[in-house]
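Pasting a predicted model and its sequence here:
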Amino acid sequence: MSEAALYHQHSRSKAITLLTCTAALCGLAVGPAHGALVNYQNFDDLSAFTLNGVTPTINAGGQGVVGTSGARVLRLTNTLNQAGSAFLTNPFSLAADASFSSYFEFQFSDQQNGGADGIVFTVQTVANTAGGIGGGIGYQGLTPSVGVEFDNWNNGAGDGNNDNHAGININGDINSVVRADTLPALLDSGSIFHAWVDYDGANDLLEVRLALSDTRPAAALMSYDIDLVALLGTTDAYIGFTSGTGSAGADHDIRRWVFTGEFNPIDNPDNPGTVPEPGSLTLLSLGLLGLVSSLRRKGRSAD
C-alpha cells in the first residue's frame, strides 16, 4: 500500500473514531446513560422533548415562550380546561436501583378565576402523553408512574380540603399518598419556587424539598418509602412535567430544570455539571462534520 493510501486510511479511521467517541460523550445515542445530566438553564430549544395536549401549541416553533423574567420558559398550560405535558422524547436510563436527582424552578402566573390546578413532575413508563384536565393535572391515568404535584386548587377530601399543597402521587392517582399542606408561600402568588426531588434507590427513599431560593433545604418537605424498580418494572423511564386547568387556570411555567439518573442531590443548580446543552451539541456536531470533511479532502489530495 502506498504512503498516500496509508494516509487516507489513517485519516478516515481517525475521523470515524472521533465521531464515535464524541457521540458517546454528547449523549447522542437512543437514550442517555444513567448518570448523564439534563441541564436546561432556559428553554430556548425544546427539540429533545415531546410536547402533548396544548403544550406544543403554546410553545410554538420548537422553543419556549418568553416568561416573566424575559427568559424563555417551558409553559405547560395557559388558560382554562386544558391538559398538557412535556417529556424527554427518549426514555432516560436510570441507575440499576432507579436512583435519580432533580432540581427545577417553576412559577404560576396570570391567574384566571383564582388560578388552578398546578403541575406534576413525573417519572413514568407509559409514553410521551398527557393525562386528565383540571384536577387530573395532566397526570391522572399515567400508570405505572410516580409524580410530585404542586397544586393550588381545592378538589375536596382528596386534596385535604387545601388549595395550596404538594403531594407524592402513584400510578396516575390524583389522591396523594403523602401530602404537605404548609408551603413556603402561596403557589398562586406569582412567586418563583425551587424544588428538589431525590430518589435514593439503595434505601428506597423518595424525598421532596421546596424553597423560595435555589439554596437546597436541609430538611425534606415530604418523604416516602417506595421501591421504584418494582413499581415501574424497568429502569428506562420517560421524565418530564404535566399540568392541567379547569374552570380556573394560569400560566404554569418550568423556568429551569436539572436531572441526573443517579442519586446525587443538586446543591448548585447554576453549575450542576459540564454536559453541554442542546444548542452546544448542535454546534459541536457541525464542527465535527467540518473536521471530517477536511480529513477526507486531505486524504483525496494525497491519493
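Cool, got the structure.

make it CA atoms for all contacts and neighbour counts henceforth
Noted.

Report the secondary structure element holding Gly131.
Using DSSP states H and E, Gly131 falls within no helix or strand.

Can you give me the distance of the nearest residue to it once chain neighbours are set aside to Asp198?
Nearest non-adjacent residue to Gly131, counting by Cα to Cα, 6 or more residues apart in numbering: Gly138, 4.1 Å away. As judged by Cα to Cα, to the nearest Å, Gly138 and Asp198 stand 22 Å apart.

Report how many residues lie close to Ile16.
13 (other Cα atoms under 10 Å).

Tell me if it really is in a helix.
Yes: judged by DSSP: H, G, I helix; E, B strand; the rest coil, Ile16 forms part of a helix.

before we move on, the earlier item: to what extent is the residue nearest to Gly131 buried, counted in neighbours?
Number of residues near Gly138 (other Cα under 10 Å) recorded here: 32.

any idea how far Ser93 is from it?
According to Cα to Cα, Gly138 and Ser93 sit 23 Å apart.

Mind telling me which residue is nearest the centre of the protein?
Taking Cα atoms, centre = their mean, the centroid of the chain lies closest to Gly240, which sits 4.1 Å from it.

Put this next to the previous one:
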Amino acid sequence: MQLKPDSIVSFLVFLLLVHVLLGLSHAAAAEAPAPEPEPAGGDGDRFRYEGFAGARLDLDGMAVVEADGKLMLTNVTSQMKGHAFHPAPLRFHAPVTVASPNGTVATAARSFSTTFVFAIAAEYVTVSGNGLAFFVTPSKNMSAASPSQFLGLFNIENNGNASNRVFAVELDTILNPEFRDINSNHIGVDVNGLVSVAAQPAGYYDEGTDTFKNLTLFSGAAMQVWVDYDGRAALLNVTLAPVEVPKPRKPLLSVAVDLSPVVTDAAYVGLSSSTGPFHTRHYVLGWSFALGGSAPPLDYAKLPKLPLTSTKRRSKVLDVLVPVATPLLALAVVAGVSLLVWRRLRFAELREDWEVEFGPHRFTYKDLFQATGGFDGKRLLGVGGFGRVYRGVLPVSKTEVAVKIVSHDAKQRMKQFVAEVASIGRLRHRNVVPLLGYCRRKGELLLVYDYMPNGSLDRWLFDQTAPPLSWAQRLRAIRGVASGLLYLHEDWEQVVVHRDVKASNVLLDGEMNARLGDFGLARLYDRGAGPQTTCVVGTMGYLAPELAHTRRVTPATDVFAFGSFVLEVACGRRPIGHGGAGASVDNDNDGHFVLADWVLERWHTGDISGAADSRLCGDYDPKEVVLLLKLGLLCSHPAPGARPSMRQVVQFLDGDATLPEPTYKSFTTLAIMQSADGFSCAMSFPSSTVTSVEGACSVLSGGG
C-alpha cells in the first residue's frame, strides 16, 4: 500500500503532538509534591515516606530534605551529626497475659517492623566517615550526643548506661576498638550503647544459592534494610540487600533480645548519622514503619534518585594530571629516598652484637627523640655534672619518662656497664626510681627513668622560690632514702652500690615520696664476692675518705654519702660550700664551708639542735633533730668500720634500736685535699690517716 504525501504529513504531525503531550505529563509528574505519609489506619501506628518532599519530619543537626525529596542526614562537614524523627511518639507497649495459675496481666514491647532505603557516599573508595542508624528513643532531644564514632546517639559519659533506654541498629563504616567492632563494614544491634549485642559483616544471602555476598556500605549504591521485631518471641531479625534485590528470606542477623525493659511505652523512632574526619554524605530515599505488623513496602519507582557520580569528569581530570604528575612523582620518590637516608643518619644508633641479650632494656633513639620533642630545651629538667635530663612521653605507651644524656668513651667497659644497666633495670622498690632502660648513640649514652613530677629534693631545699619543706617531710624523705639503700645493699639479689647519694639524686613523686634515682654511676656485684676496684667518681662532700686509698666501692661508701645527705636535709646546707656564715670554724683556710665540721662544733658547744635549717623557724622536734644530726655524723665517720649498716640506720630511724652515743673525740676535722688535676675532694680522715691522695679524684661533679 502506498501512502500519499498528505497522509504522511498528517501522521508526522500526530506523532509530534503525542510527544509534546507526553513531555508535559512527565514534567507535571516531576513537579508534583511527594505523597503524604501513609495514614495511620486509625491508631497512628504506621507511616510510609516514599521521598521526603513535604514530609512532616522533625530534623536537627545537619539533616535537610533536598529539593528532589532526598533526606540528607549529614553532608561533607567533618565531625557533625544529623537526626530525622517521625514527629509523633508511638505506643510500643501492649498488655499481655503471662502464663501463670492466676493469669497475670503485664505489658511487653509490641512487635514492630521498619524498612528504609539508604546510600552512604564517601569521597574516597577505601575509607568513609561514620555510618548511620535506625533507633528508638524516649526523647527527641539528642543535643548531648557526640558525632564521629558515637553516631549521634551517645557520648563518652553515657555510652552503655541502662538509663539511656535506646535501641538501635547501626550501619557502621569505621572500626572502633573501644566498642569491640568486628570490622569497618558491619551491621550491629545496640542496646543502650555502641558495644553491639550482635553484629555481622555487611552483606546478604543469595536467594537461589544461599551463598553470602558482601556489600560495601559506603559504596554510594542504594541499599535497603529491614528490621523486624517479634515481641512475643523477643526475637529481632535484620536483613540487608541491594535496592534491586527483593528481601532475602534468610536475615543477616537474628538475635534474641527482649526490648520490653529497654524501650519506653511512648517512644520516638528516628534515623541518625554522623561524620568523622573523612567527607561523607548519608542519604535516605524512603522509610516506612509499622507497629504490630509488617512495614508497608516501598515503591522504588517513587523514590528520589541518587546524584550521578562524576566518573567521567574524574577520568578527564586524570587524563590531564597523569602526564604532569609523572615527573612530580619521580621527584617525590627521590625526595622520599633522600629523606629516608637522612632520617637513618639522624637516628643512627650504636649497636653491637652482644647487646641482643639486653634487648628488652634497649630503647630506640627515634622513640626517645620523639618523646622529648627532639630534646627541646623547653623540656630540659636540669643539667648536672654527668649530663642533661629531659622530660618526655613515650610515643606508644604514653608513659612519662626522664631521659638523661651522658657522654661515654667507647674504649671504656661498655659491655659490663650495659649489663649492669640491664640488671639495675629489674630493681623494684617504692623508694627507688625505676631505671627503664638505655640507648647508645655515637658518643652519648641515654638512660631512661620514670618521671617524677615534683623534681629533685635538692630544689625544695635550696630554691628560695620553692616553699620550705616541713620537718615531717624531711624526716620522711630521709627514711625513704634509707629504705631504698637497704634494699640495694641487702635485700636485692645482688649488692648494688649507688655511688652518688645526694639530695639532687633524690626525686619526689606526685605524693612527695622520696625515691633514690640516677643509677648512672652505680656498681653491683654478687653476694659473697669482694667489692670492685674502680675509678673514684662522685660529688665533692659525699666521697668516703677510704676511696683515695683503696678505690673500692662498698656499701660503707654509700653510708658515708648518706650521712652527708642527712646533714644536708636537716641543716638545709650543702656539705661543701664557700664562705659559710657562722663561727670561725665554719671556714677553713681556703674559705670552704664544711657542713660536718660545723655540726660537729655545734655538738661540741652543746647546741647541736641549733644546726637545724633556719627556714623551719623552730617548727620541729628537738629530739628528732639531735637524733638525725648525730646519725648523720655517725654515718660520715672517717673510719668505715665505725659506720652503721643501712639496716641499722633504718632501725635507728624507726626506733627499733638505740643510736650509740658517739664521742666528739672519735671525729676529726674534714681535710680539704687537692688532687693532681686541680679538683678539691672533701674527705674525712682521722689524723693518723691523712696522706697524699695524688691523682685519686679522677672524675668529680660539682656540688649540685
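Right, received. Where do you want to start? All of these numbers come straight from a predicted model, not from anything done at the bench.

Check the alignment and tell me where the residue nearest to the centre of the first structure lands in the second structure.
Aligned by TM-score structural alignment, Gly240 of the first structure pairs with Gly270 of the second structure.

what does Pro144 of the first structure give?
Under the alignment (TM-score structural alignment), Pro144 of the first structure pairs with Arg165 in the second structure.

residues touching that match, list them.
By Cα atoms under 8 Å, 6 or more residues apart in numbering, the contact set of Arg165 of the second structure is Thr137, Pro138, Val191, Asn192, Pro261, Val262, Val263, Thr264.

Map the fifth one across to the first structure for me.
For Pro261 of the second structure, the aligned position in the first structure is occupied by Ala230, per TM-score structural alignment.

Can you pick out the ones from the contacts of Arg165 of the second structure that are in strands?
If you go by DSSP state E, the contacts of Arg165 of the second structure have Thr137, Val191 in strands.

would you list the contacts of Arg165 of the second structure in TSV and tack on distance to Val496 of the second structure?
Below are the contacts of Arg165 of the second structure laid out as TSV (distance: Cα to Cα, whole Å):
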residue	distance to Val496 of the second structure
Thr137	64
Pro138	66
Val191	57
Asn192	56
Pro261	63
Val262	62
Val263	65
Thr264	67
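
Find the residue closest to Ala15 of the first structure in space, skipping its chain neighbours.
Nearest one to Ala15 of the first structure, counting by Cα to Cα, 6+ apart, is Val292 at 5.5 Å.

secondary structure class for that neighbour?
When classified by three-state DSSP, Val292 of the first structure comes out as helix.

How much space separates it from Cys26 of the first structure?
17 Å.

What of Lys14 of the first structure?
For Lys14 of the first structure, the distance to Cys26 of the first structure - Cα to Cα - is 18 Å.

Which of these two has more residues huddled nearby?
Each of Lys14 of the first structure and Cys26 has its neighbours counted (other Cα under 10 Å); Cys26 has more, 19 against 14.

Am I right that the more buried one is in contact with Leu281?
Yes: contact status for Cys26 of the first structure versus Leu281: in contact at 6.7 Å, counting by Cα atoms under 8 Å.

hmm, back to that, quick check: the gap between the residue nearest to Ala15 of the first structure and Thr17 of the first structure.
11 Å.

Past the helix or strand harbouring Arg515 of the second structure, which element shows up next along the chain?
Following DSSP H and E, one finds Arg515 of the second structure within strand 514-516. Counting by DSSP H and E, the element after strand 514-516 of the second structure in chain order, helix or strand, is strand 523-525.

so that following strand aligns onto which residues of the first structure?
Per TM-score structural alignment, strand 523-525 of the second structure has no counterpart in the first structure.

Same question for stretch 404-420 of the second structure.
Under TM-score structural alignment, there's no match for stretch 404-420 of the second structure.

Can you give me the distance of the match of Pro261 of the second structure to Gly201 of the first structure?
Distance, Ala230 of the first structure to Gly201 of the first structure, by Cα to Cα: 11 Å.

more neighbours, the two?
Gly201 (21 against 12).

That one corresponds to which position in the second structure?
Aligned counterpart of Gly201 of the first structure in the second structure: Gly231 (TM-score structural alignment).

And the nearest residue to that match once chain neighbours are set aside, how far from Ser273 of the second structure?
Computed as Cα to Cα, 6+ apart, the closest residue to Gly231 of the second structure that is not its neighbour in sequence is Ser111, at 4.4 Å. Going from Ser111 of the second structure to Ser273 of the second structure by Cα to Cα gives 25 Å.

These two - which one has more neighbours?
More crowded of Ser111 of the second structure and Ser273, by other Cα under 10 Å: Ser273, with 34 against 23.

The closest residue in space to that one that isn't next to it in sequence: what's it in contact with?
In space, and not counting its chain neighbours, Ser273 of the second structure is closest to Leu132: 4.0 Å by Cα to Cα, 6+ apart. Taking Cα under 8 Å, 6+ apart, we find Leu132 of the second structure in contact with Leu151, Glu170, Leu171, Asp172, Leu271, Ser272, Ser273, Ser274, His282.

Among the residues you listed, the buried ones, what's the PyMOL command?
Restricted to buried positions by 16 or more other Cα atoms under 10 Å, the PyMOL selection for the contacts of Leu132 of the second structure reads:
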select buried, resi 151+170+171+172+271+272+273+274+282
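
and which of the contacts of Leu132 of the second structure is nearest to Leu15 of the second structure?
Using Cα to Cα, His282 is the member of these that lies nearest Leu15 of the second structure, at 43.4 Å.

secondary structure element for the counterpart of the closest one in the first structure?
Using TM-score structural alignment, the partner of His282 of the second structure in the first structure is His252. Here His252 of the first structure, judged by DSSP H and E, is contained in strand 249-260.

is it true that Arg391 of the second structure lies in a strand?
Yes: per three-state DSSP, Arg391 of the second structure lies within a strand segment.

thought it was touching Gly382?
No: judged on Cα under 8 Å, Arg391 of the second structure makes no contact with Gly382 at a distance of 9.6 Å.

out of the two, which sits in the more crowded spot?
Higher neighbour count among Arg391 of the second structure and Gly382: Arg391, with 26 against 14, using other Cα under 10 Å.

Show me where the stretch 51-200 of the first structure has its helices.
Secondary structure of the stretch 51-200 of the first structure (DSSP state H, counting those that start in this stretch): helices located at 55-58.

now the strands for it?
For the stretch 51-200 of the first structure, the strands defined by DSSP state E, counting those that start in this stretch occupy 65-66, 72-77, 83-88, 92-93, 100-112, 118-124, 145-151, 165-170, 178-180, 192-200.
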